[in-house]
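Enquirer: Predicted model follows, preceded by the sequence.
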Amino acid sequence: MAHDPLAGCRVVGFDLETTGLHKKNHRIIQFAIVGSDHDGSSIHFES
């Protein structure tokens, strides 16, 4: 069995959705945070 280097760690990913690439002309329309806590329980938040 392979060793899991992330075992016992909190792992989080972040996603950002925008209407474009220029901050003066575009805006954030949605964001999300997903991952798992050190005990394996799910972490999630989205707007």
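Expert: That came through, no problem.

Enquirer: can we go C-alpha only for contacts and neighbour counts from here?
Expert: OK.

Enquirer: Name the nearest residue to His44, ignoring sequence neighbours.
Expert: Nearest non-adjacent residue to His44, counting by CA to CA, 6 or more residues apart in numbering: Val34, 4.3 Å away.

Enquirer: ditto for Ile29
Expert: According to CA to CA, 6+ apart, the nearest residue to Ile29 is Thr18 (5.3 Å).

Enquirer: Kindly report the same for Glu17.
Expert: In this structure, Glu17 finds its nearest non-sequential neighbour in Gln30, 5.1 Å apart by CA to CA, 6+ apart.

Enquirer: Pull the residues that contact the stretch of helix or strand Gln30 belongs to.
Expert: Per DSSP states H and E, Gln30 falls inside strand 28-36. Here strand 28-36 makes contact (CA atoms under 8 Å, 6 or more residues apart in numbering) with 10-19, 42-47.

Enquirer: okay, now the one to match up with it:
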Amino acid sequence: RVFLLHSPLVASITIIRRGKARRAKLYYLRDRVGKSARLKQRFDRPI
């Protein structure tokens, strides 16, 4: 999926939640559907 970030149709971008992944390319999620396609949630500690 491609998100056009600089399109005039996009008003704002908000990060709802972050996922914890050990690799940059998440190709293994393509075949998964539903709850199995979820990543573990990442909680960033405030500095």
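Expert: Perfect, I can see it now. Note that this is a predicted model, so its numbers are computed, not measured.

Enquirer: Can you calculate the TM-score here?
Expert: Superposed pair, TM-score by TM-score structural alignment, normalised by the length of structure 1: 0.20. Supporting alignment: 25 aligned residues with a CA RMSD of 4.0 Å.

Enquirer: How many residues are close by the residue nearest to His44 of structure 1?
Expert: For Val34 of structure 1, the neighbour count with other CA atoms under 10 Å is 15.

Enquirer: And for Gly19 of structure 2?
Expert: By the criterion of other CA under 10 Å, Gly19 of structure 2 has 11 neighbours.

Enquirer: Which residue comes closest to it once chain neighbours are left out?
Expert: Gly19 of structure 2 sits nearest to Gln41 (CA to CA, 6+ apart), 4.6 Å away.

Enquirer: go on, Ala32 of structure 1?
Expert: Among residues not flanking Ala32 of structure 1 along the chain, Glu46 sits closest, at 4.1 Å (CA to CA, 6+ apart).

Enquirer: so who does that neighbour touch?
Expert: By CA under 8 Å, 6+ apart, Glu46 of structure 1 lies in contact with 30-33.

Enquirer: host element of His44 of structure 1?
Expert: According to DSSP H and E, His44 of structure 1 maps onto strand 42-46.

Enquirer: Would you mind getting the angle between that strand and strand 28-36?
Expert: Orientation check (axes from the mean of the first three to the mean of the last three CA atoms, to 10 degrees): strand 42-46 of structure 1 against strand 28-36 gives 180 degrees.

Enquirer: what comes up buried for strand 42-46 of structure 1?
Expert: The neighbour-count check on strand 42-46 of structure 1 (16 or more other CA atoms under 10 Å) flags nothing as buried.
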